[in-house]
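Peer 1: Next input, structure requested:
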Amino acid sequence: MHVLGIDIGGSGIKGALVDVTRGELVSERVRIPTPAPSTPRAVAKAVRDLAGRFSLQGPIGCGFPAVIRDGIALTAANIDSAWIGNNVAAALSAATGCPCRVLNDADAAGIAEMRFGAGRGEVGVVMVVTVGTGLGSALFSGGVLFPNTEFGHFPMKGGAAEKYASAGVREEEELSWEKWGRRLGRFLGKMEDLLWPDLFIIGGGVSRKHDRFFPAFKVRARVVPAQQRNQAGIIGAACHAAEALEVKGEKRGKVDD
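Peer 2: Reported below is the predicted structural model:
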């Protein structure tokens, strides 16, 4: 029933055991700093140390800030560029001694929201936007994920959208909630013109304060805050690992009594 989910970010690596049937954490969430520089060797060691805090013999799912294809990182967003071309899944499997499956971090968060959160039961086109240091995106149609969309790198105002409308930019430029909300709303408007989603789900820690910036949006689609928030990446990564490895209940990692 329990799979270790890990969310690798630019500043922190978070992990917890997840009941993948209910989409709930069944252990304390552990957070450690992301190594600087975040090279493959350093991150693999950090993931090994984090995994060692759990009584686990089974698969591990990892959300990773990159385009991932067949376990290999094809880009590097908020992580060392030395990861590009490396097999992330193989590196983490070797470090932990457990089978690992890796996917884009925003896709992991999107899976959690669609199965257990604000997107549950939605059958139209849904775009999950994770708002943090950057802007992550996960796109679904009929509940099916289109992986690695990376719309946070969509060009806006002479650069990437995440350099214009992320929560990190709001803090750096000391923008008011209203002014920043208009920026994020412009990004959503661009996505609406391209994709015509029925629903936007806004995730990340900032979603707790959605009432401060949602009123600045001018889009036709429904917009709702995420429900899983900072747990989404962990839960989605664990679910991905459980399915990708076709793991049955008795083979999943378990918490000691």
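
Peer 1: CA atoms for contacts and neighbours, from now on please.
Peer 2: Will do.

Peer 1: Quickly note the distance from the closest residue in space to residue 177 that isn't next to it in sequence to residue 232.
Peer 2: In space, residue 177 comes closest to residue 213 once its chain neighbours are excluded; the distance is 5.5 Å by CA to CA, 6 or more residues apart in numbering. Distance, residue 213 to residue 232, using CA to CA, to the nearest Å: 21 Å.

Peer 1: Looking at those two, which is more packed in?
Peer 2: Remark: of residue 213 and residue 232, residue 232 carries more neighbours, 31 against 20, as counted by other CA atoms under 10 Å.

Peer 1: here's the other one to compare against:
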Amino acid sequence: MFGVDIGGTGIKGAPVDLDQGALSDARYKIDTPQPATPESVIDGVHQVIEHFGWSGPVGVTFPGVVVDGTTRTAANVDSGWVGLDARGMLGDRLGLPVVVLNDADAAGVAEMTFGAGRGRGGTVIMLTLGTGIGSALFVDGHLVPNTELGHLELHGHDAEKRASVKAREDEDLSWEHWAHRLKKYLAHVEMLFSPDLFVIGGGVSRKPDKFLPLIHGISAEIVPAELQNSAGIVGAAMAAAKL
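Peer 2: Next comes the predicted model:
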């Protein structure tokens, strides 16, 4: 199967071995066009798929709420995505069967199946830290879709404006300063949902030693995503396999 992960800064994809839950070829990534209009991003998705000569079903993740193939929000891409039949547009452009789903939900499903959440019951929250903060909420292994916990208000701001990787980079924060912000965000989410486990994903999951030891006072277990930044691609391919 094949998965494509649309992010605020990059569009990446690869064929996936669903027996192993791993990429079966090195991923191909391009920069997300700016502005990230539907037409330009969909052209980018086409470029990624064309790179591999893929001709089967495709799963595509999107950084926002997705309901029945329609994109409802667009926090880190162009507002033209709001209310768009993304599945229809992608299907027309690619000429392939397509499924579209929230990016963090895809990553979470992959982690619950093949990674850090495998076999875990109770309440598990996957947080993808990147341009924004994506979230996936699971109760006894069942996904509650489109939670968008990155937009919880924290000290008068969207949480992702304070605690995302982009915020750390834009403000040139030290790991310690950023970990302090992230801890405040995790404490807020924990107060609301009392999870048993936080899984931290996104590219920063490759560097857990830089920040996880600096986070204290959270009751839930906190672990890095095992599939790291490939989780969204794997989850997208899992969704494509159901077409």
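
Peer 1: State the TM-score obtained for the two superposed chains.
Peer 2: Scored against TM-score structural alignment, normalised by the length of structure 2, the superposed chains reach a TM-score of 0.96; 242 aligned residues with a CA RMSD of 1.1 Å.

Peer 1: coming back round to it: quick one, what contacts the residue nearest to residue 177 of structure 1?
Peer 2: The contact partners of residue 213 of structure 1, by CA atoms under 8 Å, 6 or more residues apart in numbering, come to 177-178, 180-182.

Peer 1: The same query, at a cut-off of 10 Å, please.
Peer 2: Taking CA atoms under 10 Å, 6 or more residues apart in numbering as the criterion, residue 213 of structure 1 is in contact with 176-185, 206-207.

Peer 1: Quick one: map it onto structure 2.
Peer 2: Matched to structure 2 by TM-score structural alignment, residue 213 of structure 1 sits across from residue 211.

Peer 1: would you say its match is within a helix?
Peer 2: Yes - Residue 211 of structure 2 forms part of a helix when assessed by DSSP: H, G, I helix; E, B strand; the rest coil.

Peer 1: and residue 190 of structure 2, how many neighbours does it have?
Peer 2: Neighbours of residue 190 of structure 2 using other CA under 10 Å come to 18.

Peer 1: scratch that, residue 112 of structure 1
Peer 2: Residues lying near residue 112 of structure 1 (other CA under 10 Å) number 30.

Peer 1: Map it across to structure 2 for me.
Peer 2: Correspondence of residue 112 of structure 1 to structure 2, assessed by TM-score structural alignment: residue 110.

Peer 1: is it fair to say its match lies in a strand?
Peer 2: No - per three-state DSSP, residue 110 of structure 2 lies outside any strand segment and is helix.

Peer 1: So it sits against residue 199, correct?
Peer 2: No - counting by CA atoms under 10 Å, residue 199 is not a contact partner of residue 110 of structure 2; they are 11.6 Å apart.

Peer 1: Between these two, which contacts overlap?
Peer 2: Listed as contacting both residue 110 of structure 2 and residue 199 by CA under 10 Å, 6+ apart are 116-117, 225-226.

Peer 1: okay, the helix of greatest length in structure 1 sits on what stretch of structure 2?
Peer 2: Ordering each helix of structure 1 by length in residues (DSSP state H) puts helix 177-195 first. Aligning helix 177-195 of structure 1 against structure 2 (TM-score structural alignment) gives residues 175-193.

Peer 1: Tell me the buried residues in that stretch?
Peer 2: Buried residues in stretch 175-193 of structure 2, counted by 16 or more other CA atoms under 10 Å: 178-190.
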